[in-house]
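Engineer: can't give you the sequence, but here's the structure:
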């Protein structure tokens, strides 16, 4: 995996845990959706809402980067400085709400509050992608990396990965909400502390330091070109060879049949459980 994509995924996860709205979305999903197939369905719709907003932003940033692709050294320098500034702002608790910069962006949460079901989940996804004072510098850093790609497709993919970084931990935390307990949720929320009279937050400080670290790495590796691959070339080649073996229509049909059987099995168990629950709640006739 490319270091830029890994940074985008981590940025999405940290945006979800940002102190302004830490664990609000996982708590909402845990209380209103629950677990199982319904959670996966709403998680997919939530991700679709994220993609509708984030991918066009990424493509736009990538298109802007292509205008200056011939000035790569300048792009690397500017992007590195922007990342450093955004990282410092994040660590010190400064931020901005990107939704205010987009038409009707600030009204997405209001629209979501007036709807229900999957439409509400979709609008929450669209709003979560751009809203949040604390998460503004994170999104700005990912957009900076996307613009530095100089490629609209790669930039769009990077923002899609950023959205996935929000969805994956959201689903995991929502599914484990009851098991986490009060102590586990408190750990995930982080803690506030004071330095030189200014109140800081552990999640923001960690996020800011990571963004600044990416900025330094971006500069020292000429825009991540000289960065070592996270997965060695030999391993990538081996994985590609093994993946080609799976490109077989018979295996595809078998996978679909297995998936269908699992869904039917889960549905049958759920129906049986409901039947047993109804039998337990039916009043018994008094004996004569």
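Structural biologist: Right, received. Where do you want to start? Computed from a predicted model, the values in this text were never measured in an experiment.

Engineer: going forward, measure contacts and count neighbours with C-alpha atoms only.
Structural biologist: Fine.

Engineer: now residue 120: how far from residue 112?
Structural biologist: 5 Å (Cα to Cα, to the nearest Å).

Engineer: hmm, I was thinking of residue 119
Structural biologist: 8 Å.

Engineer: Is residue 199 located within a strand, as I assumed?
Structural biologist: Yes. Applying DSSP: H, G, I helix; E, B strand; the rest coil, one finds residue 199 inside a strand.

Engineer: got a list of what the residue nearest to it when sequence neighbours are not counted touches?
Structural biologist: Computed as Cα to Cα, 6 or more residues apart in numbering, the closest residue to residue 199 that is not its neighbour in sequence is residue 193, at 5.6 Å. For residue 193, the contact set (Cα atoms under 8 Å, 6 or more residues apart in numbering) comprises 199, 200, 201, 202.

Engineer: which stretch of helix or strand covers residue 193?
Structural biologist: strand 192-195 (DSSP states H and E).

Engineer: Sticking with the residue most central in space within the chain, tell me its helix or strand.
Structural biologist: In the chain, the centroid-proximal residue (Cα atoms, centre = their mean) is residue 166; its distance is 1.8 Å. Using DSSP H and E, residue 166 sits in helix 152-175.

Engineer: on contacts alone, who are the packing partners of that helix?
Structural biologist: helix 3-16, helix 24-32, helix 37-66, helix 136-149 (3 or more Cα pairs under 8 Å, 6 or more residues apart in numbering; DSSP states H and E).

Engineer: where's the residue nearest to residue 199 relative to residue 204, distance?
Structural biologist: 11 Å.

Engineer: same deal with residue 178?
Structural biologist: 26 Å.

Engineer: So those two - more neighbours on which side?
Structural biologist: residue 204 (30 against 14; other Cα atoms under 10 Å).

Engineer: In contact with the closest residue to that one other than its chain neighbours, which residues?
Structural biologist: Nearest residue to residue 204, sequence neighbours excluded (Cα to Cα, 6+ apart): residue 91, at 5.1 Å. Residues in contact with residue 91 (Cα under 8 Å, 6+ apart) are 200, 201, 204, 205, 206, 207, 208, 209.

Engineer: Residue 90 sits in which helix or strand?
Structural biologist: helix 72-91.

Engineer: ditto for residue 115
Structural biologist: Under the assignment here (DSSP H and E), residue 115 is part of no helix and no strand.

Engineer: Put this next to the previous one:
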């Protein structure tokens, strides 16, 4: 299961860097928000939009999978084959846009274009989670894995982690956008090349090959059940034992207070930045009055 969650996170990162819209979101965030607390606040709002759309999709896929839970072996075989097919589709650049298949998705896209401020960021997240011709096979692969989970919570969590895989590199790239330069952005965009007369893209090929590998591994490990855990059992037991110390009401209150202080500091900083130009104009006007 841990391998599946890691795969979902990597899938989100690859969806962000897909050739159809590679680096469009980091460029937008960098140009409109800059860096600092305001960028990270909007990053959280963008993630909230992603979660609002992706998690219900994951839970829905998991619910469909649970209907066939008594036929696990054929379900795993079909899911593995689908992962491999989606990987080949990705390699060949024959993607699809999931937004065309979901009711209301186009309306979300239109709203995201006309809205402003924080609501626009939330709507961009909702749209970004499902839209994209090149990212369609990746989302399809993650939903396929979510459908094979034995728990609706795990199915939803897999899509939430897929969204986190988009948001974390998005914020990092937006933060360093100005330092990347044209060469750095070109490297991230990848490049096209020809094979037997067909134009392929490096990012799509790498993503597709990884999806095929995941499909084969999914088949041979019974849906990742047979894979070794990322952490040894002894380490997991040690972490669970130590984390039990955190289950205390006083620590819960402390965490809430810290979160409230952080939110207030971010709000105060944004408010200061918003009023700074007004103060500068007032000071300039006062200086002009004195000169007269």
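Structural biologist: Looks like it arrived, so ask away. Predicted, not measured: the structure shown is a model, and the values here were computed from it.

Engineer: For whatever helix or strand comes next after the helix holding residue 166 of the first structure, which outside residues touch it?
Structural biologist: Where DSSP H and E defines the elements, the next helix or strand beyond helix 152-175 of the first structure is helix 177-189. The contact list for helix 177-189 of the first structure (Cα under 8 Å, 6+ apart) reads 17, 18, 19, 22, 23, 26, 27, 30, 203.

Engineer: when you align them, which residue in the second structure goes with the fourth one?
Structural biologist: Okay, so that is residue 22 of the first structure. Residue correspondence to the second structure (TM-score structural alignment): residue 22 of the first structure is matched to residue 22.

Engineer: thinking again about what came up before, which among the contacts of helix 177-189 of the first structure gets closest to residue 160 of the first structure?
Structural biologist: residue 17 (18.1 Å; Cα to Cα).

Engineer: what's near enough to touch the closest residue to the closest one other than its chain neighbours?
Structural biologist: Spatially, and ignoring its direct neighbours in sequence, residue 17 of the first structure is nearest to residue 23 (6.1 Å; Cα to Cα, 6+ apart). Neighbour list for residue 23 of the first structure: 16, 17, 185, 188, 189 [criterion: Cα under 8 Å, 6+ apart].

Engineer: Quick check: the farthest pair among those residues?
Structural biologist: Using Cα to Cα, the contacts of residue 23 of the first structure span at most 13.3 Å, a distance reached by 16 and 185.

Engineer: For these two, work out which one has more neighbours and name it.
Structural biologist: Each of residue 16 of the first structure and residue 185 has its neighbours counted (other Cα under 10 Å); residue 16 has more, 26 against 17.

Engineer: ok, the residue nearest to the centre of the first structure touching residue 12?
Structural biologist: Yes. Here residue 166 of the first structure reaches residue 12: they are 4.5 Å apart, a contact under Cα atoms under 8 Å.

Engineer: Now list whatever residues contact both of those two.
Structural biologist: In contact with both residue 166 of the first structure and residue 12: no residue, using Cα under 8 Å, 6+ apart.

Engineer: Which strand or helix spans residue 252 of the first structure?
Structural biologist: Going by DSSP H and E, residue 252 of the first structure is part of helix 249-281.

Engineer: what helices or strands is that helix leaning on?
Structural biologist: Using 3+ Cα pairs under 8 Å, 6+ apart: helix 249-281 of the first structure touches no other helix or strand.

Engineer: In it, which residues are buried?
Structural biologist: With burial defined by 16 or more other Cα atoms under 10 Å, not one residue of helix 249-281 of the first structure is counted as buried.

Engineer: swap in stretch 197-208 of the first structure?
Structural biologist: For stretch 197-208 of the first structure, by 16+ other Cα under 10 Å, it's 200, 201, 202, 203, 204, 205, 207, 208.

Engineer: Isn't the third one up against residue 208?
Structural biologist: Going back to what we said before, that points to residue 202 of the first structure. No. Using Cα under 8 Å, residue 202 of the first structure makes no contact with residue 208, being 9.9 Å away.

Engineer: Which residue is the nearest non-sequential neighbour of residue 211 of the second structure?
Structural biologist: In space, residue 211 of the second structure is closest to residue 87, 4.8 Å off (Cα to Cα, 6+ apart).

Engineer: Now which residue in the first structure aligns to that neighbour?
Structural biologist: Using TM-score structural alignment, residue 87 of the second structure pairs with residue 87 in the first structure.

Engineer: From residue 72 of the first structure, how far out is that match?
Structural biologist: Taking Cα to Cα, one finds residue 87 of the first structure at 22 Å from residue 72 of the first structure.

Engineer: So between those two, which is more surrounded?
Structural biologist: Per other Cα under 10 Å, whichever of residue 87 of the first structure and residue 72 has more neighbours is residue 87, with 29 against 17.

Engineer: if I pick the more buried one, what's in contact with it?
Structural biologist: With contact set as Cα under 8 Å, 6+ apart, residue 87 of the first structure has these partners: 137, 138, 141, 207, 208, 209, 210, 211, 212.

Engineer: and if you look at residue 152 of the first structure?
Structural biologist: Residue 152 of the first structure neighbours (Cα under 8 Å, 6+ apart): 58, 59, 60, 61, 62, 63, 66.

Engineer: residues near the counterpart of residue 245 of the first structure in the second structure, how many?
Structural biologist: Under the alignment by TM-score structural alignment, residue 245 of the first structure pairs with residue 245 in the second structure. Using other Cα under 10 Å, residue 245 of the second structure has 9 neighbouring residues.

Engineer: quick one: secondary structure of residue 245 of the second structure?
Structural biologist: Residue 245 of the second structure ends up helix, using three-state DSSP.

Engineer: I'd like to know how far it sits from residue 259 of the second structure.
Structural biologist: Counting by Cα to Cα - residue 245 of the second structure and residue 259 of the second structure are separated by 20 Å.

Engineer: and what of residue 23 of the second structure?
Structural biologist: Residue 23 of the second structure is 31 Å from residue 259 of the second structure, by Cα to Cα.

Engineer: cool, and residue 290 of the second structure?
Structural biologist: Distance from residue 290 of the second structure to residue 259 of the second structure, by Cα to Cα: 45 Å.

Engineer: With residue 5 of the second structure instead?
Structural biologist: 27 Å.
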